[in-house]
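Student: sequence? don't have it. structure:
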C-alpha cells in the first residue's frame, strides 16, 4: 500500500458474532463518509472461535483488511501493541471489536486531528443499558487508579482513541513489558483533546473484563506509574511503630510506677494481628514491584505471531 491515511487497530477475542457488522459499519464510515485511504488491522488474541476465519474471509473481499494472529492469548494491551507496530497510516485509531465503541465516532476523532490535536481520546459519557453495578465498579476503578498513581486518567477513558503518527512512533520506542496504554498515553504528552461519546450496548456476547480482571488491570496501571503504594506502606509502618512506642512507654510506666503488669491478653493479640497484617501487606506490595522487575529483566518479546494476513 503506497499511501494510507488512517489505520484502524482492533484487538479481537472470540468476537465471531460482531466482526461482520463491525466491518460493515467501518466501511460505511471510511469509504462513503470520510472517503480516505485506510487499512483495518484485526489482531486475534488467541481466541478459540471462528474469528480468524472471518478475518481471512474479509481480507479476500477487501485487501485493505489485514490480520495478525497470536500463538496464544497474550492480552488486550499486547494486541494493541502489535497493531501499533504494524500500522502504516499517518493516523491510527484503536477500538474494541464488541461495537461498544461506535465506528461513527471515528470521523469526529479525525476532524479533531485535522484541527491539530495529536491525541484525541474518546471519553465515554454514558453506556446504553449499563447496570448500576458496572457503573460503580468503573467509577471505583478510576478513583483507585488516580488516588494511588502519579498520573491522572479521566473517568470514562478506554482504548478508543486516535493517535498521530509521531505519537505512535514514540510509543513504539518504549520497551516496557508491563503495558498500560491508558497511562502511557498520558505520559508521552503531546497536544491532547477529549471527545465525549455515548457507548453502545454490546452487539453480542459478554464482557471479557470481570471485576477481578479490572482490579488486576488497575494494579498494573498503579505499579507501572507510581511508587505511592510503597510510600503508603512506609506511612503505615511509621504509624504502627509510633503506636507501639507509646504502648511500650505505657507498659514500662505501669510496671515500674504502679508495680503491676499490664493486664489482659486482648491488647497483645490485637497488636500482634495488626502488626502482622500490615507486615504482610507491605511484603505483598514490595513483592509486586520485585515481581514486575523480574519480568522486565527477562526482556522477552511482548507477543508471538503465528500468522499474518497482509
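Tutor: The structure has been received and is ready for your questions. If you're wondering where the values come from, they're calculated on a predicted model, not measured in any experiment.
Student: Please count neighbours and contacts with C-alpha atoms only from this point.
Tutor: Will do.
Student: For the helix or strand containing residue 267, name the packing helices and strands.
Tutor: Applying DSSP states H and E as the criterion places residue 267 in helix 266-298. Contact analysis of helix 266-298 by 3 or more C-alpha pairs under 8 Å, 6 or more residues apart in numbering; DSSP states H and E lists helix 228-256 as its packing neighbours.
Student: which residues of the stretch 101-250 of the chain fall in strands?
Tutor: For the stretch 101-250 of the chain, the strands defined by DSSP state E, counting those that start in this stretch cover 119-127, 161-164, 192-199.
Student: Those strands: which one's closest to residue 278?
Tutor: Closest of those to residue 278 is strand 119-127, at 37.4 Å (criterion: C-alpha to C-alpha).
Student: Please enumerate residues in contact with the host helix or strand of residue 68?
Tutor: Residue 68 belongs to strand 65-70 when assigned by DSSP H and E. Contacts with strand 65-70, where a contact means C-alpha atoms under 8 Å, 6 or more residues apart in numbering, come from 39-46, 52, 55-56, 58-59, 82, 303-310.
Student: Give the closest residue to the residue nearest the centre of the chain in space, chain neighbours not counted.
Tutor: Centroid-nearest residue in the chain, with C-alpha atoms, centre = their mean: residue 180, separated by 4.8 Å. Leaving aside its chain neighbours, residue 180 sits nearest to residue 221 (5.8 Å; criterion: C-alpha to C-alpha, 6 or more residues apart in numbering).
Student: okay, now the one you found: neighbour count?
Tutor: 23 (other C-alpha atoms under 10 Å).
Student: which residues sit in contact with it?
Tutor: With C-alpha under 8 Å, 6+ apart, residue 221 has these contacts: 145, 149, 180, 183.
Student: just residue 14 next, same as before
Tutor: Contacts of residue 14 by C-alpha under 8 Å, 6+ apart are 47-51.
Student: Second structure follows, compare the two:
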C-alpha cells in the first residue's frame, strides 16, 4: 500500500479537489496492495473534518486522524507517520502546489531500490523575492552549521520507504524538525525535480514569523555550533581586552593619566552589553528546548479518527 500523508488546518475548500486529482494518479500506479489518503486534521476550526468525512463516505481509502488541538505541522506529520499503513509514505500538502503527478516518478525510483525520493524545486519563481533570498540563505546556513545536510529547496514532499518511517518513529524528541530527521535517517536517497504551481484554493498558514521559528528549530535541533561560536567570540574578546588593558597601563606609565572620554566608554559598554545579551539569547534557545524535552509531554493527542483501523493513541 502507498500512503499519501496530508496535514491540514482550515482547508475545507481544498479537500475535494485534492482527493479528486490525487486519487486518479494513485489508481494509475496499479499498486497491488492499493493506496490510502491519510489526512491529519491539525485542530481545524472550519469544516475540514466534515469534508474529509464526506470523501471517506465516497471512498473508504480516504481516512483521517483528528488531533485535539493545533500542534503544528511537524507534530501532524509525526502523527501521520505513526498511523500510516503504507509500505511507502508520501507527505503532500493539500494546496497542490507540489504537483501530485510527480508521485509516479517517486514510485518509479522507489521500485528501482531507493529508500527516500525527495522532490526538489527547479526554481522558486512563484515565491516573492524576499522569500527566495531568505530560503536560499537558510539552506546555506543550515548545511554549513549542521552535520545533517538537507537537500536545498526540498520540502516535506518526498517518498519514504517503510523502514525509513520506522526509524523516524523511534526518535523520541519533542522538538521535531522533520527535514532534519529525514536527513539524519540516511538510507539510499535520490531526487526528482519539478516546478511548483501557484496555490489555487485557500491561503497559506505559514507567515514569516512561523517560517523564522521553523528555521530556528532546524538550526538548533541539528547543530551546537551557535553555542561554540559565542564561546570562541568570548575568548577573542577576552584576549583583546587583555591586550588593551596592557596598552593602557603602559601608556599611563609613559605619558601619565588622562581623563577618559564619555563617548568611548558608552560605546564599549553598549557593545559588550549587546554581545552578552545575544549570547544569552542563543543559550536561552537551547535551554528552552531542553525544558520541552524534559517534560516528556506527548507530541500530539488524537481526538478521533475516520476510517483508521486502530484506536486513537497518544504518543
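Tutor: On my side now, so go ahead. Everything quoted here is computed from the prediction, not taken from an experiment.
Student: Can you calculate the TM-score here?
Tutor: The TM-score (TM-score structural alignment, normalised by the length of the first structure) is 0.95; 305 aligned residues with a C-alpha RMSD of 1.3 Å.
Student: quick one on the thing from earlier: show me which of the contacts of residue 14 of the first structure are buried.
Tutor: Neighbour counting with 16 or more other C-alpha atoms under 10 Å marks 47, 51 as buried within those.
Student: Of the contacts of residue 14 of the first structure, which ones are shared with the second structure?
Tutor: Compared against the second structure with both residues aligned by TM-score structural alignment, their matches' C-alpha atoms under 8 Å, these retain 47-51.
Student: Quick check: of those residues, which lies closest to residue 173 of the first structure?
Tutor: The closest of these, once distances to residue 173 of the first structure are taken by C-alpha to C-alpha, is residue 47, at 27.9 Å.
Student: Thought residue 73 was touching the closest one, still the case?
Tutor: Yes - the criterion here is C-alpha atoms under 8 Å, and residue 47 of the first structure meets it with residue 73 at 7.0 Å.
Student: re earlier: compare the strands of the stretch 101-250 of the first structure and give me the one nearest residue 77 of the first structure.
Tutor: Going by C-alpha to C-alpha, the one of those nearest residue 77 of the first structure is strand 161-164, 13.7 Å.
Student: thinking again about what came up before, pick the most deeply packed of the strands of the stretch 101-250 of the first structure.
Tutor: Looking across the strands of the stretch 101-250 of the first structure with neighbours counted as mean count of other C-alpha atoms under 10 Å, the highest average goes to strand 161-164: a mean of 25.
Student: follow-up on the earlier one: helices - which of the contacts of strand 65-70 of the first structure land there?
Tutor: 52, 55-56, 58-59, 82 (DSSP state H).
Student: Distance of the residue of the first structure positioned farthest from its centre relative to residue 248 of the first structure?
Tutor: Here the centre of the first structure is the reference, and by C-alpha atoms, centre = their mean the most remote residue is residue 259, at 60.7 Å. As judged by C-alpha to C-alpha, to the nearest Å, residue 259 of the first structure and residue 248 of the first structure stand 15 Å apart.
Student: what's the answer for residue 102 of the first structure, then?
Tutor: To residue 248 of the first structure, residue 102 of the first structure is 63 Å away according to C-alpha to C-alpha.
Student: Please list which of the contacts of residue 221 of the first structure are preserved in the second structure.
Tutor: These retained in the second structure, by both residues aligned by TM-score structural alignment, their matches' C-alpha under 8 Å: 145, 180, 183.
Student: check the fit of the strand or helix carrying residue 20 of the first structure onto the second structure and give the mean distance.
Tutor: Element membership for residue 20 of the first structure (DSSP H and E) is helix 19-27. Its matched residues in the second structure lie on average 0.8 Å from helix 19-27 of the first structure after superposition (mean C-alpha distance after the TM-score superposition for the first structure).
Student: burial count for the equivalent of residue 23 of the second structure over in the first structure?
Tutor: When the first structure is aligned by TM-score structural alignment, residue 23 of the second structure is paired with residue 27. Neighbourhood size, residue 27 of the first structure [other C-alpha under 10 Å]: 16.
Student: go on, residue 172 of the first structure?
Tutor: Residue 172 of the first structure has 13 nearby residues by other C-alpha under 10 Å.
Student: ok, now residue 231 of the second structure?
Tutor: 13.
Student: Kindly state which residue of the first structure is aligned to it.
Tutor: In the first structure, residue 231 of the second structure lands on residue 234 (TM-score structural alignment).
Student: Okay, the closest residue to residue 228 of the first structure other than its chain neighbours and residue 218 of the first structure: tell me how far apart.
Tutor: With sequence-adjacent residues excluded and distances taken as C-alpha to C-alpha, 6+ apart, residue 228 of the first structure is closest to residue 148, at 5.9 Å. As judged by C-alpha to C-alpha, residue 148 of the first structure and residue 218 of the first structure stand 10 Å apart.
Student: Kindly state which residue of the second structure is aligned to residue 252 of the first structure.
Tutor: So residue 252 of the first structure corresponds to residue 249, using TM-score structural alignment.
Student: Residue 302 of the first structure now?
Tutor: Using TM-score structural alignment, residue 302 of the first structure lines up with residue 299 in the second structure.
Student: surely its match meets residue 169?
Tutor: No - using C-alpha under 8 Å, residue 299 of the second structure makes no contact with residue 169, being 11.4 Å away.
Student: Now do the shared contacts for the two.
Tutor: residue 78.
Student: Quick one: residues contacting residue 158 of the first structure.
Tutor: Residue 158 of the first structure touches 122-124, 182, counting by C-alpha under 8 Å, 6+ apart.
Student: likewise residue 119 of the first structure?
Tutor: Contacts of residue 119 of the first structure (C-alpha under 8 Å, 6+ apart): 113, 161-164, 167, 190-193.
Student: ok, so of these, who is nearest residue 88 of the first structure?
Tutor: residue 164 (11.3 Å).
Student: show me what contacts that closest one?
Tutor: Counted by C-alpha under 8 Å, 6+ apart, residue 164 of the first structure has contacts 90-92, 113, 118-119.
Student: if you set the cut-off to 7 Å instead, what comes out?
Tutor: Taking C-alpha atoms under 7 Å, 6 or more residues apart in numbering as the criterion, residue 164 of the first structure is in contact with 90-92, 118-119.
Student: So which of those residues is the closest to residue 241 of the first structure?
Tutor: Of the contacts of residue 164 of the first structure, the one sitting nearest to residue 241 of the first structure (C-alpha to C-alpha) turns out to be residue 119, at 46.8 Å.
Student: what do we get in the second structure for that closest one?
Tutor: Using TM-score structural alignment, residue 119 of the first structure sits opposite residue 116 in the second structure.
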